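Visitor: got a sequence here, can you build the structure:
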Amino acid sequence: MEDSSIFSVLLPAALGIIMFGLGLGLTVADFRRVARFPRAVLVALFCQLLLLPAICFGLVVGFDLPPALAVGMMLLAASPGGTTANLYSHLFGGDVALNISLTAINSVLAVFTLPVVVNLSVAHFLDGADGVGLRFDKTLQVFAIVLIPVVLGMFVRARALAFAERAERPVKIASVLILLGAIVGALLQERERIGEYVADVGLITLLFSVISLGIGYGVARLARVGHGQSVASCMEIGIHNTTLAMTIALSPSLLGNSEMAIPAAVYSVLMFFTAAGAGFALRALAPRTASVEDAGTTAR
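Guide: I've put the predicted structure just below:
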């Protein structure tokens, strides 16, 4: 994949619009809500910040990926949940309020955790190659694109609720169209090597997606988190912010390595199908789960 200025414009634009759309649906109460769901939040953060990078590292080593692709996979694993998780959670019976809170908190924490994971990965897989890595001050520039639009969206919602509710859907559609434009542009530009890229990372990204979704739900249930909140955890952990990962990989002032963006690009397509499959499976499981939880409540 060759570097192109189109990505340095479209991807940050898509990221900013996506996060502004998230802000339009957020209030300060969404952050306070965390205190009501401490176990669910702690489980999700444990999976996102510690468990997933460790599992991804094992997959990367097991598949013996080329160094740049290995770093790209670790970048993907370290990226926070995406706003698409909110939609999937809504469709499949998850606690959307918890999703919104987790997305906001993960996006803030990633300012500190993502550079650590990526720089350790560069040191390990690329032997600390000169000029490759994330400087904290440069990373802050990217997360300014993430956090400032969120704050602006929250401000608009607080000042003009009716406008925010009307604008939320068009903003989401615009962000999806811009993101699709960037992905289509990448595919057209690299159409001769698409098969090679899929062969390189198709299976590992598919496995990572399935494992992420399974961990998000399974670990939450093991921690005795309710079904709806576990579905929210599943989608939050299983649907990463690929726009952020691709922006960091492609930006000349950050990693500036288009090969590192390949895992996120492939994953961004596969995750829609794996997340839908997980959602239908969990929807089928919901009646039985609810019955068991009700029986446990009655017994107590």
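
Visitor: please make it C-alpha for all contacts and neighbour counts, starting now.
Guide: OK.

Visitor: residue farthest from the centroid of the chain?
Guide: Ala299 (38.7 Å; Cα atoms, centre = their mean).

Visitor: any idea how far that residue lies from Val292?
Guide: 11 Å (Cα to Cα, to the nearest Å).

Visitor: again, but for Arg191
Guide: 50 Å.

Visitor: same check on Cys47?
Guide: Cys47 is 25 Å from Val292, by Cα to Cα.

Visitor: looking at these two, which is more packed in?
Guide: In terms of neighbours (other Cα atoms under 10 Å), Cys47 is the more surrounded of Cys47 and Val292; the figures are 21 against 12.

Visitor: to compare against the first, here's another:
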Amino acid sequence: MTIAELISKVFLPLSLAIIMLGMGMTLVPSDFTRIFKYPKAILIGLTNQLILLPLIGFSLAVIFNLSPLMAVGLMILATCPGGPTSNLITQVCKGNIALSVSLTALASVLSIVSIPFLLSIALNYFGIETDMAIKLPVGDTILQIMVITVIPISIGMLIRRFKTEFALGLEKTMRIASTIIFILVFILVFAANLDSIAKAMKEVGVVTLLLNILTMFVGFLSARLFKLDLKSSISITVESGIQNGTLAIVIAYSILENVEIGIPTLAYSIWMFITGGILMWLMSRRTFAELKENDL
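Guide: From the prediction side, this is the model:
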């Protein structure tokens, strides 16, 4: 196993699972029931993730006249749901964690249908001929959601339920630890893929940065237009711009069996960490009182 594989297959999932455990200790069941009782935020988030994001990706591929392989690679990114990293960034940004987790889970399940449909259209439009049926690893996708997200968060919520003072006492520590782990993961991913990232930035650096910025901007704008509170708007912004890079790589490398198609994902991953880090730095400085004041 190479260093890059060790980071992506062992260190990153383990780190995210630990972070999700800490995140669960900040949640109670009513955080989730409230979301589904008033589902406007969920519907806006899913509309951004499943419809607007692919439309933005497709538009950029056409405007920049990308090569067929790069265009399909960009579309893979645009059709992928958010991943556990989006939940981490939302937590540090003091967004609505329950909404972020719910959107990640729902979009991941729905993407089992949406990704094959949208990618089949993209492959046909951009002129890549393939007889291969695009079938996502349903079992692996669900297992990833369960092991990295649902189970650790559930354990954290149980700790919050039965050891409330302990859980509340760790909240600040876990937020700091999450930030440190995020920085370490970024450094390790960058170092392990240095040569590939340099090539990716040269070929699709600008268009992937635009995809990242535009999707987050549209996410925030749509949330505010529909009068969602700031915490929910932060969650939708992050979910719109932080994609599941692991799933994108699996589709490019394992399903479509083309390393070149995975190049946009490498470039996007770097921008994703940078813009996510900036959001974490800016939003984590805000106090709870400021967040409430913004929603008055």
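
Visitor: tell me the counterpart of Val150 of structure 2 in structure 1.
Guide: Using TM-score structural alignment, the equivalent of Val150 of structure 2 in structure 1 is Leu147.

Visitor: who are the contact partners of its match?
Guide: Met19, Ser107, Val108 (Cα atoms under 8 Å, 6 or more residues apart in numbering).

Visitor: that one and Gly216 of structure 1, how far apart?
Guide: Leu147 of structure 1 sits 24 Å away from Gly216 of structure 1, going by Cα to Cα.

Visitor: Leu114 of structure 1 now?
Guide: Taking Cα to Cα, one finds Leu114 of structure 1 at 19 Å from Gly216 of structure 1.

Visitor: more neighbours: which of the two?
Guide: More neighbours surround Gly216 than the other of Leu114 of structure 1 and Gly216, with 28 against 23 (other Cα under 10 Å).

Visitor: the stretch 101-250 of structure 2: helices as residue ranges?
Guide: 138-144, 151-162, 164-169, 171-192, 194-225, 230-241, 245-249 (DSSP state H, counting those that start in this stretch).

Visitor: nearest to Val28 of structure 2, of the ones you listed?
Guide: helix 151-162 (6.2 Å; Cα to Cα).

Visitor: average gap between that closest one and structure 1?
Guide: For helix 151-162 of structure 2, the mean deviation from structure 1 after alignment is 1.6 Å (mean Cα distance after the TM-score superposition for structure 1).

Visitor: contact partners of that helix?
Guide: Contacting residues not belonging to helix 151-162 of structure 2 are listed as 17-18, 20-29, 166-168 [Cα under 8 Å, 6+ apart].

Visitor: what's the answer for stretch 3-23 of structure 1, then?
Guide: With Cα under 8 Å, 6+ apart, stretch 3-23 of structure 1 has contacts from 83, 145-147, 149-154, 157, 168-169, 171-172, 174-176, 178-179, 181-182, 243-244, 246-247, 250-252, 257-258.

Visitor: flag every buried residue along that stretch.
Guide: Of all the residues in stretch 3-23 of structure 1, those buried under the rule 16 or more other Cα atoms under 10 Å are 3, 7-8, 10-23.

Visitor: now stretch 275-283 of structure 2
Guide: Neighbour-count burial for stretch 275-283 of structure 2 [16+ other Cα under 10 Å]: Thr275, Gly276, Gly277, Leu279, Met280, Met283.

Visitor: and the residue nearest the centre of structure 1, how far from Ser209 of structure 1?
Guide: Among the residues of structure 1, the one closest to the centroid is His240, at 1.8 Å (Cα atoms, centre = their mean). Distance, His240 of structure 1 to Ser209 of structure 1, using Cα to Cα: 9 Å.

Visitor: give the helix, strand or coil label for Leu255 of structure 1.
Guide: coil (DSSP: H, G, I helix; E, B strand; the rest coil).
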